[in-house]
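Asks: starting from these lines, generate the structure:
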Amino acid sequence: MQRIRFRLPERNTRRARVLVAALLSIFLLGGMFGPTAASATPAHTAPWGGYDELWVPSSMGNIKVQVQWAARGGNAALYLLDGLRAQNDRNAWSFETNALDQYRNDNITLVMPVGGESSFYTDWYAPSNFNAQPITYRWETFLTHELPDFLAGYGVSPTNNAIIGLSMGGSAALNLAGHHRDQFKFAGSLSGYINISGPGMREAIRVAMFDAGRYNVDSMWGPPWSSGWLRNDPFVNAESLRGLSMYISSSNGIPGPYDHPSAPIDYFHTATGMGLEALSWVHARAFEIRLKSMGIPATYSFPPAGIHSWPYWSAELWMARGQILDTMNAW
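Replies: Here you go, the predicted structure:
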């Protein structure tokens, strides 16, 4: 049988070739870049309210950051720093407190970085050699460069930020704000150890970090005579905090309204919390005297009872809320 062939006019043939090429390009580019680029590329305006878990590129690898967006798309952010035993799956502010509910209707984005156990949220000299740490902590770089640059893609300002932390995170919040005044307008320390050069503190930090993950403190700031210790002591660098809105809080270690131990382990944790809080109270009072002697104002909160535990920090976060929102113009 004779095969019958149909030939398109030359003009139509060229159009068909162009159409096929265009469709092929779309298909290939979509397969190579489409879903990945869409999930990794930030929006250009801040989402209104809601909650996300972001993976942010850094020199330490991708870091998980829990975010509750400003209720009305505002560009202000409040960074919430964790304590010495920070977990790798979620920031304790998100489940040990009601921080999300406290700020849900406010025009400020909550930023809760995940991880950083025993890091003091600083840039370390080297990986810890006691526990075969695979990376060098670079938390200051992350929190002051990589993370704000990433969040800027969502409409969060790199220069309109507040930062607050508890215990280890308290001293870190003051250090980061003091060294990066272009980024932070407010800093808060809740039961923080903010006189690191005080008697016995360098030895105490060494023991605490070894207990919380077998970290070698010499990998962080070097030996006790290193300048790294002085750079990361808010007491020493108090002048860098002048003009910054600050909230400094600590109780005295006396068990308070949230403490109801019943089992032996509860009594153990209560006793530990009493000692830790009493030490932070000494630091906060010394810091108060230091700032007042320099003519640097700050807000102080010294509740009559309370230990080193989350219910008290949740309450203090609420107490600081008005000052934070006023400073950030984020009501």
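Asks: okay, CA-based contacts and neighbour counts for the rest of this
Replies: OK.
Asks: and the next helix or strand past the helix or strand harbouring Ala208?
Replies: For Ala208, the enclosing helix or strand under DSSP states H and E is helix 201-211. Next helix or strand after helix 201-211 toward the C-terminus (DSSP H and E): helix 218-221.
Asks: another sequence for comparison is provided below:
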Amino acid sequence: MRRGIIGAVVMALALLGLGARPAAAEGASVVNVANLSPTRTAVFIFSPAMGRVVQVQILHPAGGGARPSFYLLDGLLPGVDQSTWTTATDSERFFLGKNVNVVLPVGGIASYYTDWQNVDARFGNYKWETFLTRELPPIIDGQFGGNGSNAIGGLSMGGNSAYILAARNPYLYRAVAGYSACPDTAMSLPAMLFSIARHGADPGNMWGAIGGPGWGAHDPAQMIERLRGKALYLSSGSGIPGPHELELKPQLAENIFTGGPVETMVLACVASFDARARGAGIPIHVAYLPVGTHSWGYWQDALHDSWPMVAGAIGA
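Replies: Presented below is the predicted three-dimensional model:
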């Protein structure tokens, strides 16, 4: 009888995301590996949850040995053949020589890196949470040197998702970083609906009826206690053009006229989440920048700024 009670308690804790981590979904497997350089590897993994092959690229040390992993998520429009972190920032050079796997999923346009309730006519069968939290980590740890000490971060949509995934799977991550991210689903709801619909998908297919229980179950602000004990980082600019707007880039006008107002809205959300965390007695490091738009130059800066905190939390 005692054994049955203990088993029931362990199962309940696992279902709540507070106990032992779940096993990998059956059948997740590596189908191809391409060594792009001595410190960058492309891994192609069959995901049973999504019923297709997903590419993940890993930045890693040139040598062997076990090391922590930093799962780094893209934004609303991710790269097609590789993560935009490697094409729009100095991330590959920045992590060179650091004892960490930087795990970069490829794809997932407007997915919020979550499990969609319904198959969408535009996006198909999105099951990103299952892939990122159940299928992928055992492969990273079992075949690519991961030691089970993990952090997760991302920019904009990916930053929202990093906080959502950490709140829903608190056993898995020791640190969470969001760059120009709004980890308050209720506050970011209009922007989320617009971003999904703009790319031809049905927002109701993601978490069910808009504003319903499925949405609340993916709101870090409502699950903030699950983030207690983790190293937490958020950053936001003010929306005012800054030094990166002095750089002559093709997207300069977009950064100023679109990225400025977007970052202003992000700032309000970041400040609200900051106040909520501190009100609950949960330490959080928030980088409030006096200038800065919703653009890559500032996300690169924030990645650099957050790294010492993330590295300390995972032992990198």
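Asks: could you get me the TM-score between them?
Replies: Between these two chains, after superposing, the TM-score reads 0.83 (TM-score structural alignment, normalised by the length of structure 2); 281 aligned residues with a CA RMSD of 2.1 Å.
Asks: thinking again about what came up before, and the contacts of the helix holding Ala208 of structure 1?
Replies: Contacts to helix 201-211 of structure 1, defined as CA atoms under 8 Å, 6 or more residues apart in numbering, come from residues Leu84, Ser118, Asn195, Ile196, Tyr215, Asn216, Val217, Pro224.
Asks: of these, which is the most crowded?
Replies: Counting by other CA atoms under 10 Å, Ser118 has the largest number of neighbours within these, with 27 neighbours.
Asks: confirm that Val53 of structure 2 sits in a helix.
Replies: No - going by DSSP: H, G, I helix; E, B strand; the rest coil, the assignment for Val53 of structure 2 is strand, not a helix.
Asks: post-alignment, the helix ranked longest in structure 2 versus structure 1, mean distance?
Replies: Taking DSSP state H as the criterion, structure 2 has its longest helix at helix 259-279. On superposition with structure 1, the mean distance recorded for helix 259-279 of structure 2 (mean CA distance after the TM-score superposition for structure 1) is 0.5 Å.
Asks: check which helices and strands that helix is in contact with.
Replies: strand 231-236 (3 or more CA pairs under 8 Å, 6 or more residues apart in numbering; DSSP states H and E).
Asks: now the element after the strand it packs on, going C-ward?
Replies: Immediately after strand 231-236 of structure 2, counting by DSSP H and E, sits helix 252-257.
Asks: for that next one, which residues meet the burial criterion?
Replies: For helix 252-257 of structure 2, burial by neighbour count (16 or more other CA atoms under 10 Å) applies to Leu252, Asn255, Ile256.
Asks: and for stretch 214-227 of structure 2?
Replies: Neighbour-count burial for stretch 214-227 of structure 2 flags Trp215, Gly216, His218, Asp219, Pro220, Ala221, Gln222, Met223, Ile224, Arg226, Leu227 (criterion: 16+ other CA under 10 Å).
Asks: pick out the most distant pair among those residues.
Replies: Within those, Trp215 and Leu227 form the most distant pair, 18.0 Å apart (CA to CA).
Asks: what lines up with Tyr79 of structure 1 in structure 2?
Replies: In structure 2, Tyr79 of structure 1 lines up with Tyr71, judged by TM-score structural alignment.
Asks: my bad, should have said Val282 of structure 1
Replies: In structure 2, the residue equivalent to Val282 of structure 1 is Ala268, according to TM-score structural alignment.
Asks: what about that match, how many residues nearby?
Replies: Per other CA under 10 Å, the neighbour tally for Ala268 of structure 2 reads 15.
Asks: do Ser309 of structure 1 as well
Replies: As a burial measure, Ser309 of structure 1 scores 21 neighbours (other CA under 10 Å).
Asks: which position in structure 2 pairs with it?
Replies: Per TM-score structural alignment, Ser309 of structure 1 is aligned with Ser295.
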